[in-house]
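Here's my sequence, what's the structure:
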Amino acid sequence: MLVLGIETTCDETAAAVVRLDADGEGSVLSNVVLSQVAEHAAYGGVVPEIAARAHVEALDHIIERALAEAKTPIRALDAVAAAAGPGLIGGVIVGLTTAKALALVLGKPLIAVNHLEAHALTPRLTDRVPFPYLLLLASGGHTQLVAVRGLGDYVRLGTTIDDAIGEAFDKTAKLLSLPYPGGPAVEQAALAGDPLRFSFPRPMQGRPEPNFSLSGLKTAVRIEASRIAPVTDQDVADLCASFQAAVVDMIVDRTRAGLRRFRDVAGQPSCLVVAGGVAANHAIRRGLQRLGAEAGLRIVTPPQALCTDNGAMIAWAGAERLLAGLTDGLDTSPRARWALDPTAAAAGKKA
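Have a look, this model is predicted:
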């Protein structure tokens, strides 16, 4: 089957065509992503109104290009999938409304995809990972440890109680006058820094519940930067290296706690999947590889182009749902919030 995927939940306008063969093998025929980084850089973060307007202006052309690169006539599609949330509601509306229009005109099924589920299922496209597995989803807007037990069957084991990991990188970069996006800028600066110069806290370390906290660490960076002001380039490098080292230690410790909790709800994981934009950080990858060796567990990280927001992950999630007979009506609503694990959301835990 051939599925078009549309992603507009934040500041990437993306569309892709993915094929799912009868043997379960998936292939990405096209994956077109238009980044809005330049539009938001002056503000040090994503401005929702600017993002939504940019999606409106670009999406038709991105879809057209995705179909052309896939050499797929639009009427050859078997379904149209779009991220229906969670995300910036203006952008979500643009993508979902476009998908509804295409599905209506083509007479094809519509699949409203949870953006988080798309991240969760990507390793099944890239590595054919079998259920169940542990997912660490770390991005600018989300930080979660999830037991992926099957399609639509997710147990959130832990989440952040304040900032997402990617958000903490961005805010630290802004504090130190580094460019946006902050994650790559902090990682680059850290290469020239001393990770032992500043003794930053490792929030939540050692606690049995696999939750994360970043606000205290972020505050510690601000306090140290203020104490030694004015900061030199070497000071900035050392602050970044020490901050990043603390984040790596925290992620490894929290993921270790998540593995213990995973076995209570899903047995033995087939692997640990690391997804989301933060997964591109090499120091974090190395830390998790060490954890994998310690636990005897394979670490799966999709290619960087499929870790950040993209249309291929939406198309693949749509293909898996279509195969299972799960489609949606044209009255489906966009959602700013949409928890993978409804029971965790109902219990009042941070989504």
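
From here on, just use CA atoms for contacts and neighbour counts.
OK.

what ranges do the strands span in the stretch 251-351 of the chain?
In the stretch 251-351 of the chain, the strands defined using DSSP state E, counting those that start in this stretch lie at 272-275, 299-300.

Before we compare anything, build this one as well:
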Amino acid sequence: MPTSDDQVCKASDASRSRFSRDLVVVAAYRPNPLGTGESTVWAQHRSFFRSQGRQREPRETFMVDLLRAITQWRDEGCEVILGVDANEDIISTKSSSFRQRLRDVGMEEAILQRHPGRTAATQHRNKRGKPIDGIFTTSGVTVQAGGYYNFDEFFSCNHRGLWIDIDLEKSLGGYKPQKTPYKPRKLTMLDTTAVRRYLQLVHKGYEEYSIPSRLASLHHQLQLNEGTMTATMGRHYNCLHHQMYVVRRKAEEKCRRVTNGSVPWSPKMQQFWDRQSLWKILLKGRKGCRVSSRKIRRLMKKVEIPDAWTKTTTELEAALRQDRKDYLEAKTHYAAKWRKNFLTVQAAKSKKKQWRSRKARVDYLTPETAS
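Below you'll find the model as predicted:
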């Protein structure tokens, strides 16, 4: 006699897929409430628990074990599909109902969610028109369709057949949504050089289109017309507005050059960036600016220069100049080679590791590229 733990876990183990995301498919049966006789499933489970020295109510034990298993799978990053004969009205949303308790762990009945208000009895002796069977899914499972078969439509059974159609690629994590067309703005107020360059380009563009004089002329015409804008004046204004917008956008595109990802990343190249960051933040502190002492300690630990505090301003400036020179040389001659060696080592290490998913291995082999 299996426990409710076995009912759930054994059904799921054979359904795990080792892709970028695990999908656990569970088939479960919840015993009917207490009936007469010792041959009912409820009575058999109670007898089994008593033989183990445990006084447990089978239906509640089933719920506790099921919810614990689902929570564990979700914590491991799995998506879950649960097909269950709940022996309870799964339309009910009371706090103690089967449906609500599954909602509390992030699962929703897929068929009722797609067809709200349209229900049918799923057991032929049920005269109330309430379903007691359901297919519950987590939010990561994309359900495209679902419904009920008629009784004995494809197989002989006293229950209806339930079905759902899911997007397997999305559910297993293989689906990659398209990248947003939005690009980060190049104009940032903290970059004074970019701001100065932007203003210069805007002024140059405005003069090229004679925008200041045309705006002044339009303003004069508006005053002569007692503040009423005619159709011709409106067209002139819209033309000016569009030209000003184009000038500003072109100026932003040219105000700052973004070089993210242009330098192949490797731990050796990261050392250059960390050392330069350390010298810069120490020099900033010497100028009386507020800096983070915790960040300084972390950088000193990373670059293994514990005496960086003791260096004078002249020594810090000299160290920064030398590191910049070394960085430029490394970027030109060694960055690509170091990156290739780093990936080779990572690939060798990955063969010795046990991966939970293919995505985890890919992420390990392709760390974020530093700028």
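
TM-score for these two?
Once superposed, the chains reach a TM-score of 0.22 (TM-score structural alignment, normalised by the length of the first structure), with 136 aligned residues with a CA RMSD of 7.1 Å.

which strands and helices sit next to the longest helix out of those in the second structure?
Longest helix in the second structure by number of residues (criterion: DSSP state H): helix 231-255. Judged by 3 or more CA pairs under 8 Å, 6 or more residues apart in numbering; DSSP states H and E, helix 231-255 of the second structure is in contact with helix 192-208, helix 211-224.

Flag every buried residue along that helix.
With burial defined by 16 or more other CA atoms under 10 Å, the residues of helix 231-255 of the second structure counted as buried are 237, 240, 243, 244, 247, 248, 251, 252, 255.

so what does the helix or strand following that helix touch, helix or strand wise?
Toward the C-terminal end, the helix or strand that comes next after helix 231-255 of the second structure (DSSP states H and E) is helix 267-286. Here helix 267-286 of the second structure touches helix 293-303, helix 313-333, helix 335-350, going by 3+ CA pairs under 8 Å, 6+ apart.

Mind putting those into CSV with mean neighbour count and distance to residue 271 of the second structure?
Listed next are those as CSV, based on neighbours: other CA atoms under 10 Å; distance: least, CA to CA, whole Å:
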stretch, mean neighbour count, distance to residue 271 of the second structure
helix 293-303, 15, 6
helix 313-333, 15, 9
helix 335-350, 14, 12
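
Residue 205 of the second structure: which of those helices is closest?
helix 313-333 (35.0 Å; CA to CA).

Not counting that closest one itself, show me its contacts.
Contact with helix 313-333 of the second structure is made by 263, 269, 272, 275, 276, 279, 280, 282, 283, 286, as judged by CA atoms under 8 Å, 6 or more residues apart in numbering.

For residue 207 of the second structure, find the nearest of the helices and strands packed on helix 267-286 of the second structure.
The closest of these to residue 207 of the second structure is helix 313-333. By CA to CA, the value is 39.0 Å.

Report the angle between the closest one and helix 335-350.
Angle of helix 313-333 of the second structure versus helix 335-350, following axes from the mean of the first three to the mean of the last three CA atoms, to 10 degrees, is 80 degrees.

Need the buried ones from the contacts of helix 313-333 of the second structure selected in PyMOL.
Buried residues within these, by 16+ other CA under 10 Å, are selected in PyMOL with:
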select buried, resi 263+269+272+275+276+279+282+283
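
Which single one of the contacts of helix 313-333 of the second structure is nearest to residue 194 of the second structure?
For these, the nearest to residue 194 of the second structure is residue 280 (19.7 Å; CA to CA).

Give me the number of neighbouring residues for residue 205 of the second structure.
Using other CA atoms under 10 Å, residue 205 of the second structure has 19 other residues around it.

That one: what's it in contact with?
Counted by CA under 8 Å, 6+ apart, residue 205 of the second structure has contacts residue 247.

how much space between it and residue 241 of the second structure?
To residue 241 of the second structure, residue 205 of the second structure is 13 Å away according to CA to CA, to the nearest Å.

got it, and residue 299 of the second structure?
49 Å.

Deepest-packed of the strands of the stretch 251-351 of the first structure, please.
Of all these, strand 272-275 carries the top mean neighbour count, a mean of 26, counting by mean count of other CA atoms under 10 Å.

Regarding residue 25 of the second structure, what is its secondary structure?
Under DSSP: H, G, I helix; E, B strand; the rest coil, residue 25 of the second structure falls in the strand class.

what's the neighbour count on the closest residue in space to it that isn't next to it in sequence?
Nearest residue to residue 25 of the second structure, sequence neighbours excluded (CA to CA, 6 or more residues apart in numbering): residue 81, at 4.8 Å. Neighbour count of residue 81 of the second structure, defined by other CA under 10 Å: 21.
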